[in-house]
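>>> Kindly return the folded structure for what I paste below:
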Amino acid sequence: MRLKNLLVVAALILPLSGCVVAVNGSKDARFNESDWRQTQKANRNYINQLTTGVSLVQVMQDLGTPDFTEAFQQADSSVQVLFYRTHHRRSDGMTSKDECTPLIFSNGRLTGWGDKAYAQL
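Reported below is the predicted structural model:
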């Protein structure tokens, strides 16, 4: 009896082995064009309202995990650079640093953002 039940279950499951389930009618969110466009817009809007002195912790709570990070010591300061995607350059399915805005933190506080601030490091 147990073998018969096992064979019935296997017969029912086998046809499902090649199925893909779409949630909310879309593929993985990483490949959904409207999602990255919305993320870019939200990141730009947030960054446009920034002021120096904001904590690194607060920015990461608000924007989430950055696309890229860098960290190093400069004189007596601990410098961290967070890169968040803010604009589109290539349709290659990958985010690159040139599609991001760098946010520069010194000792955990925002000291500047953008390409000019990054170039001064």
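
>>> CA only for contacts and neighbour counts going forward, please
OK.

>>> mind listing the strands for the chain?
Secondary structure of the chain (DSSP state E): strands located at 68-74, 77-85, 100-106, 109-113.

>>> Now mean neighbour count too, for these, in TSV please.
TSV is the format used below for the strands of the chain (neighbours: other C-alpha atoms under 10 Å):
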stretch	mean neighbour count
strand 68-74	12
strand 77-85	20
strand 100-106	24
strand 109-113	19
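
>>> Could you also give me the structure for this next sequence, so I can compare it with the first?
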Amino acid sequence: MSLMPKESSKLIAKSSKNVFIEEEGVKILACEVLEGLKNGTISINNFSQSELHPNSGNKKAVDWIFVLDTLNFSFWPRDGDNKWNVNGHTGYFALCAAIKRAVDVSQAVDSTSSQFK
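Model prediction:
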């Protein structure tokens, strides 16, 4: 069974004992994103143009994004936890920088492939 993100989120929220959606937090974030889009501090172009993301012509972009999205949910720190840093980036962009560095260093080995062992 394959679900779209909205449906899978509903299933997880309904079924999970340890995962929940903080409705007030979603509203606050939505307002912050909307305000950022209106005042120009957030831009879709800025995100897609990041040097840390694969370019649209990269044949391995889907594999890269799969690895990134899989790992992205594995390191959400709690308040007060130490945050790791890669080339000056933290959080999501530190993960992007680490994956990019691993791929750049190991061009002979495709570490984003499902065949990687």
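
>>> Any idea what the TM-score is?
Between these two chains, after superposing, the TM-score reads 0.23 (TM-score structural alignment, normalised by the length of the second structure); 54 aligned residues with a C-alpha RMSD of 4.9 Å.

>>> possible to save the strands of the first structure as JSON lines with distance to V59 of the first structure?
Listed next are those as JSON lines, based on distance: least, C-alpha to C-alpha, whole Å:
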{"stretch": "strand 68-74", "distance to V59 of the first structure": "13"}
{"stretch": "strand 77-85", "distance to V59 of the first structure": "9"}
{"stretch": "strand 100-106", "distance to V59 of the first structure": "9"}
{"stretch": "strand 109-113", "distance to V59 of the first structure": "9"}
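
>>> Which of these sits closest to T39 of the first structure?
Nearest to T39 of the first structure among these is strand 77-85 (7.7 Å), distances taken as C-alpha to C-alpha.

>>> and the angle for the closest one with strand 100-106?
Between strand 77-85 of the first structure and strand 100-106, the angle formed by their directions is 160 degrees, by axes from the mean of the first three to the mean of the last three C-alpha atoms, to 10 degrees.

>>> what packs against strand 77-85 of the first structure?
Under the contact criterion of 3 or more C-alpha pairs under 8 Å, 6 or more residues apart in numbering; DSSP states H and E, strand 77-85 of the first structure touches helix 33-48, strand 68-74, strand 100-106.

>>> quick one: the second one to strand 100-106, angle?
Angle, strand 68-74 of the first structure to strand 100-106, by the same axes, to 10 degrees: 30 degrees.

>>> between the strands of the first structure, which gets nearest to K41 of the first structure?
Using C-alpha to C-alpha, the nearest of those to K41 of the first structure is strand 77-85, at 9.1 Å.
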